[in-house]
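dropping a prediction and its sequence here:
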Amino acid sequence: MLGIDHIVIAAKDPAQSAQLFGETYNCKIVKGGRHENWGTFNYLAYFRNDCYIEWLGIFNEEIADQSDNPLIKQLVVAFEENREGPIQYALRTEQMNPLIERLTKLDYSFAGPIAGEREKPDGTNLQWRMLFPESESVFPFIIEWGKQKNIPNDREYINNTTIQEIQDGLIDLEEFEKITDISVEGNNIPLRNGKLTITSNNKLDFTLQD
């Protein structure tokens, strides 16, 4: 079953945006790291239901502009349009290979799996891979972590709050069912650690709950 992994927020100044969010919602914020191959860096807020928010910014525009990573392309376009805020989210799987096989059999186009890595503040290396189903709508990407998930070494930095729900007004429900092989009744999609709600407001948003 898929789970909420993280929500990506485009932020020209990730530190400032994350700090403001932390002050508003009484959340602890931690510095993430740099993605050297993509020219990006992040700040993070972790939550007790095994997911997090990522404030993603660019430290090297030339590298970011040349990236073929669909997420970085989204980020670049958002900044070109002077947009900040939630732009994407990741759903976590522990079985990416079967998903790749399924999409291949369906002759469904996708980008990836794209490998990612960064050095954590404690010097350890974090690795993951991402799959981007190609869609006319903004479709969430799928992430699978390596030997360790993206959680802080110090559990004191995990906020006693949950991302209860993601509200997505950009996704196509029929396409979601086709790609994920999840049958959906109504507009609420149960996930391992929350739910995804399909809305009609043409926005991407989320709900926190204590």
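Cool, the structure landed.

contacts, neighbours, all on C-alpha from now
Noted.

roughly how far does residue 67 sit from residue 176?
Between residue 67 and residue 176 the computed distance is 26 Å (Cα to Cα, to the nearest Å).

check residue 90 too.
For residue 90, the distance to residue 176 - Cα to Cα - is 13 Å.

which of the two has more residues huddled nearby?
Neighbour count, other Cα atoms under 10 Å: between residue 90 and residue 176, residue 90 has more, with 22 against 18.

and that one, that's in a helix?
No. According to DSSP: H, G, I helix; E, B strand; the rest coil, residue 90 belongs to no helix; its state is strand.

am I right that it is in contact with residue 139?
No. Between residue 90 and residue 139 there is no contact under Cα atoms under 8 Å: 9.4 Å.

the strands in this structure, which residues?
Taking DSSP state E, the strands of the chain run over residues 3-10, 30-35, 40-47, 51-58, 85-92, 110-119, 125-133, 141-145, 158-159, 162-168, 188-191, 194-198, 204-209.

what residues does the fifth one touch?
Right, the one you point to is strand 85-92. For strand 85-92, contacts defined as Cα atoms under 8 Å, 6 or more residues apart in numbering pick out 2-11, 71, 74-75, 78, 138-144, 204-205.

including distance to residue 152, could the strands of the chain go into CSV?
Output for the strands of the chain, formatted as CSV (distance: least, Cα to Cα, whole Å):
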stretch, distance to residue 152
strand 3-10, 14
strand 30-35, 9
strand 40-47, 8
strand 51-58, 11
strand 85-92, 17
strand 110-119, 13
strand 125-133, 11
strand 141-145, 14
strand 158-159, 7
strand 162-168, 16
strand 188-191, 23
strand 194-198, 21
strand 204-209, 19
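
count the neighbours of residue 98 for me.
10.

report the contact partners of it.
Residue 98 neighbours (Cα under 8 Å, 6+ apart): none.

okay, buried residues for stretch 113-131 please.
When burial is assessed from 16 or more other Cα atoms under 10 Å, stretch 113-131 yields the following buried residues: 113, 116-118, 120, 126-131.

as a markdown table, those with distance to residue 191 would be great.
Listed next are these as a markdown table, based on distance: Cα to Cα, whole Å:
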| residue | distance to residue 191 |
| --- | --- |
| 113 | 22 |
| 116 | 24 |
| 117 | 26 |
| 118 | 27 |
| 120 | 28 |
| 126 | 24 |
| 127 | 23 |
| 128 | 20 |
| 129 | 20 |
| 130 | 18 |
| 131 | 18 |
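
putting a second one here so we can go through both:
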Amino acid sequence: MAEIDHIVLGARTLEEGAAFVVQHLGVKPKPGGRHEGFGTHNMLLGLGRGCYLEVIAPDPEQPAPAHPRPFDLDDPGLRMALEAEPRLIAWVARTPVLDAVVARLGPRAGEVKSMSRGDLSWRMAFPPQRQDMDNLIPALIQWQGEGASSRLPDSHVRLLQLEAEHPDADAVRAALAERGLEDVLKLRRSPHARLVARLKRLDGTEVALSSG
């Protein structure tokens, strides 16, 4: 069993990411913290029970990590895109049985890494690069204790639908199905890969955030 845990907005800086969220969703995300050793920090926006939006950016106060930052933040193409403006870059799915999923998927699941921020702790498995279908296949997370969403005030912004487009939609569908996520995304074939999150603001306005 797996379900959406959060969507990820990449930004060059947290200040730019927060301004983008205010512009498009009408509310400012709350400070999160540092991911020590991973070279990133974040801000968070509660989207109701069990779901949130994460704004993530390189942390200038941390040394460059020994491994690439998560969600392709060190990729030259993405870094160039984020120079223009923040954008949706990924999503993360929550599972209570991460070890069982990883054992079943083998190398396709990626390496499990332990992470923490303050007194929050969790384990994540990021799909290997070039097997994540342009970040359409989510990282899997298992929280150790309560998750981040339980501590966030409700912004009253709601995630209505998560959509994906990819030239090989069948391969994306199969990869999602083996993670128990076949019904989570609205998926269609398209010449270009793209992730789209459709959200509703407090005032009822619907907004689409996209990876491209």
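Arrived safely. On a predicted model such as this, the values are computed, not experimentally measured, just so you know.

kindly provide the TM-score of these chains.
Once superposed, chain against chain, the TM-score is 0.77 (TM-score structural alignment, normalised by the length of structure 1); 190 aligned residues with a Cα RMSD of 2.7 Å.

from the buried residues of stretch 113-131 of structure 1, which is closest to residue 60 of structure 1?
residue 118 (15.4 Å; Cα to Cα).

just to check, the closest one is in contact with residue 39?
No. Using Cα under 8 Å as the test, residue 118 of structure 1 is too far from residue 39 to be in contact (11.4 Å).

and residue 147 of structure 1, what does it touch?
Residue 147 of structure 1 touches residue 127, counting by Cα under 8 Å, 6+ apart.

which residue in structure 2 aligns with it?
Using TM-score structural alignment, the partner of residue 147 of structure 1 in structure 2 is residue 145.

any idea how far residue 151 of structure 2 is from that match?
Counting by Cα to Cα - residue 145 of structure 2 and residue 151 of structure 2 are separated by 12 Å.

what about the aligned partner of residue 39 of structure 1 in structure 2, distance to residue 66 of structure 2?
Alignment note (TM-score structural alignment): residue 39 of structure 1 maps to residue 39 of structure 2. With distances taken as Cα to Cα, residue 39 of structure 2 is found 9 Å from residue 66 of structure 2.

more neighbours: which of those two?
residue 39 (22 against 9).

show me what contacts the more buried one?
Per Cα under 8 Å, 6+ apart, neighbours of residue 39 of structure 2: 58-60, 62-65, 69.

lining up those residues with structure 1, which overlap?
For the contacts of residue 39 of structure 2, the contacts that are reproduced in structure 1, applying both residues aligned by TM-score structural alignment, their matches' Cα atoms under 8 Å, are 58-60, 62-64.

the equivalent of residue 25 of structure 2 over in structure 1 and residue 160 of structure 1, how far apart?
In structure 1, the residue matched to residue 25 of structure 2 (TM-score structural alignment) is residue 25. Shown here: residue 25 of structure 1 relative to residue 160 of structure 1, a distance of 11 Å by Cα to Cα.

tell me which of these two has more neighbours.
Between residue 25 of structure 1 and residue 160, counted using other Cα under 10 Å, residue 160 has the larger neighbour count: 14 against 11.

what's the match for the more buried one in structure 2?
Using TM-score structural alignment, residue 160 of structure 1 lines up with residue 156 in structure 2.

if I look at that match, how far off is residue 90 of structure 2?
22 Å.

just the buried residues of the lengthiest helix in structure 2, please?
When structure 2 is parsed with DSSP state H, its longest helix is helix 14-25. Across helix 14-25 of structure 2, burial judged by 16+ other Cα under 10 Å covers 14, 16-21, 25.

now that helix on structure 1. Mean distance?
Mean deviation of helix 14-25 of structure 2 relative to structure 1 after superposition (mean Cα distance after the TM-score superposition for structure 1): 2.7 Å.

show me what that helix is packed against.
strand 40-46, strand 52-58 (3 or more Cα pairs under 8 Å, 6 or more residues apart in numbering; DSSP states H and E).

about what we covered before: and the kept ones among the contacts of residue 39 of structure 2, which is closest to residue 188 of structure 2?
residue 58 (31.7 Å).

now that closest one: closest residue in space, sequence neighbours ignored.
Once flanking residues are discounted, residue 58 of structure 2 sits nearest to residue 40: 4.4 Å by Cα to Cα, 6 or more residues apart in numbering.

same check on residue 83 of structure 1?
Closest to residue 83 of structure 1 by Cα to Cα, 6+ apart is residue 10, at 7.6 Å.

coming back round to it: out of the kept ones among the contacts of residue 39 of structure 2, who has the most neighbours?
Neighbour max across these (other Cα under 10 Å) = residue 58, 23 neighbours.

so it sits against residue 36, correct?
No. In this structure, residue 58 of structure 2 is not within contact of residue 36 by Cα under 8 Å, at 11.3 Å.

show the contacting residues for residue 138 of structure 2.
90-93, 126-127, 132.

ok, of these, which come out buried?
Using 16+ other Cα under 10 Å, the buried members of these are 90-93, 126-127, 132.

nearest to residue 210 of structure 2, of those?
Nearest member of these to residue 210 of structure 2, counting by Cα to Cα, is residue 90, at 9.7 Å.

show me what the closest one aligns to in structure 1.
Under TM-score structural alignment, residue 90 of structure 2 pairs with residue 88 in structure 1.

show me what contacts residue 23 of structure 2?
Going by Cα under 8 Å, 6+ apart, the list of residues near residue 23 of structure 2 is empty.

could you find the closest non-adjacent residue to residue 205 of structure 1?
Residue 205 of structure 1's closest residue in space is residue 167 (Cα to Cα, 6+ apart), at 5.1 Å.

if anything else comes up later, I'll come back, but that's it for now.
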